[in-house]
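what shape does this take:
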Amino acid sequence: MSQPAHLFRALLLATAALLSGCIPAYQAPPSDAKVNLPAAWRDNPAFYMTAPGSPAWWTAFNDPQLTTLVTEALQNNADLAVAATRVREARASLSQARSGFFPSVDLAASGQSARSLTVLGPGESRSWQPQAELSWEVDLWGKTRAENRAARAQLEASEAAQKGAMLSVASATAESYIGLLGMDQQLKLTEDTVVSRRKALDLIRSQVDGGYASALELTQAESEYQSVLQSVPRLQQALRQQENALSVLTGRVPGSIRKGSLQHLAVPALPGIVPSELLRRRPDIVGAEKNLVASDETLRARRADFLPQLNLSASIGEVYTSGLNYDPVRIWSYGGSVLAPLFTAGRLQARYDVAVAQRDRAAWSYRATLLQALDEVEDGYAAQHYLQAQRAHSDMRVATLTRSLSVAQDRYQNGYASYLTVLDAQRSLYSSQLDNISLLQDYLVSYVTLYRALGGNISQANGNGQHQTRAEHSLADLRP
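Coordinates of the predicted model:
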């Protein structure tokens, strides 16, 4: 090794040793952000099935129209198109980060023409110089590698966000469609009730004319008839708004939606997983963890800013000049430089402190996301259990009120009760039937909510567990 090379190496090592004492110590993520996952859910594990479901979980409802709508939404929804652009942006950023591993090569060309006065009189000269230049910052301290790992984690976070957006759109479409069926069934019930109340009103009018009923009974019957009749346009308005919202979800212009029947929807099998599986199934948890990895790698890159940078450069070219009859002369150069920060007025420390705060914020966001996921799953299983019990009681109540109405009509026809008793029985039955439809709708929607809370039964094969970095290992204390 030549003497200049020895001196250069010694200078670099001495500078690094001098600055090493100025590098801030690595700060680990806050330990309080860790979440200890429960071993099982609060409900009895025997309550739900543990068989894996189909990735296209919405097909479990066995409604071709629902399947068509979800498929259209996944293809045409504008929010999903936005999510796809974010993935492309993150992929391009990763390519940009990877370029830091390689030297940059530039081509340059310059030309000059001049007229000047010499001892021999006026003279003209021309020259042309093509040249290739190479420069490279050597990744001595792992800064480029850390930035590359951060970009990879950001890409994986964007991919997880895209999957989360797909899950949200599919869930919202399914919920909207089930809600549409529920409103449609309530509208049909109300229209049938209008017909029956109209017939009853005509009957009571004829009885009033014959002196067999009072004016009070007539006004009560008219009031009940108008009350039910008023519900028809209200439900029609809600139905129209639901159709328009569902059309927008599927990327259509607002319009009518072909509907199936709420009663004909199949009840899916309950999915079930252990709490620890949420870490790899929920896209938002995967995304939060990848954001945490990316911010920690960025923190490592900011630490490397305190150390000296080694830049290598080289160039080679030729000079063509009229003074030499354009006989080319080859020129070249090579060398290196060390750039070591000595005084930055606190800029590097501030950038490092910003990176620490961003990494800690990502750690707390990861905790918040995980806790929210646990809450949603617990709520989902609880909703299944309690809505099922409510539906059983509602079915029995409808059956009881149906018999009550029949008894009230018999008593009225036999002169043992007034028509107000019949009206009261009709009112109670109609309200109970509407509530029964709402409970069925909520029960079916709770399956959608649970599938979404569990990650949609979509395999999150996004490389989680692969490409582990030092940052991922350092974040192990935050993983349950």
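
could you use CA atoms for every contact and neighbour count after this?
Noted.

show me where this protein has its helices.
3-20, 64-76, 78-98, 143-209, 215-249, 278-281, 283-304, 347-413, 419-453, 470-474 (DSSP state H).

one more, please, to line up against the first structure:
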Amino acid sequence: MNRANATRATVAAAVALLVSACSLMPAYERPAAPVAADWPVPAAAEGPSPAIGSGLAAAELPWADFLADARLRALVTLALQNNRDLRVAVLNVEQARAQYGIQRADRLPSVNLGLTGSRLPSGSGGISSTYTAGLAVSAFELDLFGRVKSLSAAAFARYLASDEGRRAAQVSLVAAVANADLALRADDELLELTSRTLASREDGLRLTRVRFDAGVAAEGDLRSAESLVDAARANLYALQRQRIQDLNALVLLVGEPLPAGLPPAAPLEAVHLADLPAGLPSEVLLRRPDVRQAEEQLIAANANIGAARAAFFPRITLTGSAGFASNALSSLFEHSAWSFAPQLVQPLFDAGRSQAGLESARAGRAIAVAQYEKAIQVAFREVADALAGRATLSGQLAAQQAQARAEARRLELADMLYRGGAASQLDRLDAERSSLAARQAVIQLELARVQNAVLLYRVLGGGAGPAALATR
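Prediction:
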């Protein structure tokens, strides 16, 4: 009975030591965001603030609801299934989770089953046999100063950081696929415009050649018409090359050749995406996966300081076994045996290793703080740029469309006057160049408008999907 009471007292004391283990890890405090309290408003913006929007916040709006275009949704779905960069990011999360499991296991003792046997010559000329069987605990560390706990907390933060990295990779992939397909549509529209321009210039060349043969037009007019045709043809080849390159980029993002059954591509002017509210920087930026990844890395660096501090204090390890021992294998389980070997190691002289480890951990935290602040600043700049685009692109596009209409009418009049002999070919060529440039600018601004909407969705943290587990 006394022996049982002593055993219970020993176990209770050990539990009390474990529960009362102190931690030398510094209390974590989130650094203040080194950015303005609100988004800058472009001086040329008219109407409501560009930060004002309607509907759900980007971080709460699933990408399938934001991308109303059927073709974009189909392409993004394929990319999320097949993109290799995203697959690597997912596997990095799995690896970090496994590493956290390894580190967390150090907080509990490892119990092993052992069976040993030895036969040695004795001093009397005979054979001495020893057999043992039982359970053993080897060098379990009593975490009195929180070293193991700090290392486990750092591993957990790195796991969360890897998951936020996976979510950031998904955000970038959704935006990249949408932008690549939109660029492909712009290529198609520019190709169609250039093809029409080439056909028109070839008609003009035929007319000029007829006039030249009749002695009405000068050779300079003929050579100018030929130059315009060659320029349009060269531009067509350049656009064809650009379209092939953009298609290759989209195929790489999707991870497989584009299937034949994709929905048809709508023209850029028909693509309209959700009008997103920007919110306040203090709320929005902290929801971005890349910012949260930087913060989890900062938390891990903070935890490493606790482990470095604990290196200055004694380390207590327990080694023990309980089972059976005998000189004969046949009677092995008839005699019980146990051993208990605690060890305390107090560092006295390590040539400055522990102090260097602490200084390294503190420097690592300072680096992580700077990286976190940089992530906040980059995120603020990206959102501010996207909001500036939203505030100005619509007005710029409307003005460019008005110019394109005016230039188209000017070309129509110049062509009529030229065919009637009331205007020179130079007047017509100048009108044609201006009209072509204006229509090309409209297509490019349509592309900039929709890509800026995709950019705003990305920089506000949209498309990340849920985290692997509830974070802090």
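
comparing the helices of structure 1, which comes out most buried?
helix 283-304 (a mean of 26; mean count of other CA atoms under 10 Å).

how big's the offset between that helix and structure 2?
Here the mean offset of helix 283-304 of structure 1 against structure 2 after fitting is 0.7 Å, by mean CA distance after the TM-score superposition for structure 1.

and stretch 424-438 of structure 1, by the same measure?
Mean deviation for stretch 424-438 of structure 1: 1.1 Å (mean CA distance after the TM-score superposition for structure 1).

for stretch 389-406 of structure 1, same thing?
Superposed on structure 2, stretch 389-406 of structure 1 shows a mean distance of 1.0 Å to its aligned residues (mean CA distance after the TM-score superposition for structure 1).

matching residues in structure 2 for that stretch?
Aligning stretch 389-406 of structure 1 against structure 2 (TM-score structural alignment) gives residues 395-412.

can you check stretch 216-233 of structure 1 too?
Going by TM-score structural alignment: stretch 216-233 of structure 1 matches residues 220-237.

try stretch 337-353 of structure 1
Using TM-score structural alignment, stretch 337-353 of structure 1 pairs with 343-359 in structure 2.

give me the contacts around that stretch.
305, 308, 309, 311, 312, 313, 314, 315, 316, 317, 318 (CA atoms under 8 Å, 6 or more residues apart in numbering).

tabulate those residues (a markdown table), appending distance to residue 403 of structure 2.
Putting these into a markdown table (distance: CA to CA, whole Å) gives the following:
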| residue | distance to residue 403 of structure 2 |
| --- | --- |
| 305 | 63 |
| 308 | 67 |
| 309 | 69 |
| 311 | 72 |
| 312 | 75 |
| 313 | 77 |
| 314 | 79 |
| 315 | 79 |
| 316 | 81 |
| 317 | 81 |
| 318 | 83 |
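
need the counterpart of residue 184 of structure 1 in structure 2.
Under the alignment by TM-score structural alignment, residue 184 of structure 1 pairs with residue 188 in structure 2.

how about its match: what's its closest non-neighbour residue?
Leaving aside its sequence neighbours, residue 188 of structure 2 sits nearest to residue 243 (CA to CA, 6 or more residues apart in numbering; 7.4 Å).

surely the one you found meets residue 187?
Yes - between residue 243 of structure 2 and residue 187 a contact is recorded at 5.6 Å, counting by CA atoms under 8 Å.

who's in contact with the residue most central in space within structure 1?
Central residue of structure 1 (CA atoms, centre = their mean): residue 164, 3.5 Å from the mean position. Taking CA under 8 Å, 6+ apart, we find residue 164 of structure 1 in contact with 282, 283, 284.

what's the distance between whichever residue in structure 2 pairs up with it and residue 422 of structure 2?
Under the alignment (TM-score structural alignment), residue 164 of structure 1 pairs with residue 168 in structure 2. According to CA to CA, to the nearest Å, residue 168 of structure 2 stands 62 Å off from residue 422 of structure 2.

over to residue 236 of structure 2?
According to CA to CA, residue 236 of structure 2 stands 31 Å off from residue 422 of structure 2.

the closest residue to residue 338 of structure 2 other than its chain neighbours: neighbour count?
Spatially, and ignoring its direct neighbours in sequence, residue 338 of structure 2 is nearest to residue 322 (4.2 Å; CA to CA, 6+ apart). When neighbours are defined as other CA atoms under 10 Å, residue 322 of structure 2 has 17 of them.

aligned partner of residue 322 of structure 2 in structure 1?
Alignment note: residue 322 of structure 2 maps to residue 316 in structure 1; criterion TM-score structural alignment.

do residue 70 of structure 2 as well
Match for residue 70 of structure 2 (TM-score structural alignment): residue 64.

please convert the helices of structure 1 to TSV, extending it with distance to residue 109 of structure 1.
Listed next are the helices of structure 1 as TSV, based on distance: least, CA to CA, whole Å:
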stretch	distance to residue 109 of structure 1
helix 3-20	31
helix 64-76	50
helix 78-98	26
helix 143-209	31
helix 215-249	56
helix 278-281	54
helix 283-304	36
helix 347-413	37
helix 419-453	60
helix 470-474	44
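
would you map the strands across the stretch 1-150 of structure 2?
When secondary structure is read from DSSP state E, counting those that start in this stretch, the stretch 1-150 of structure 2 shows strands at 111-121, 127-142.
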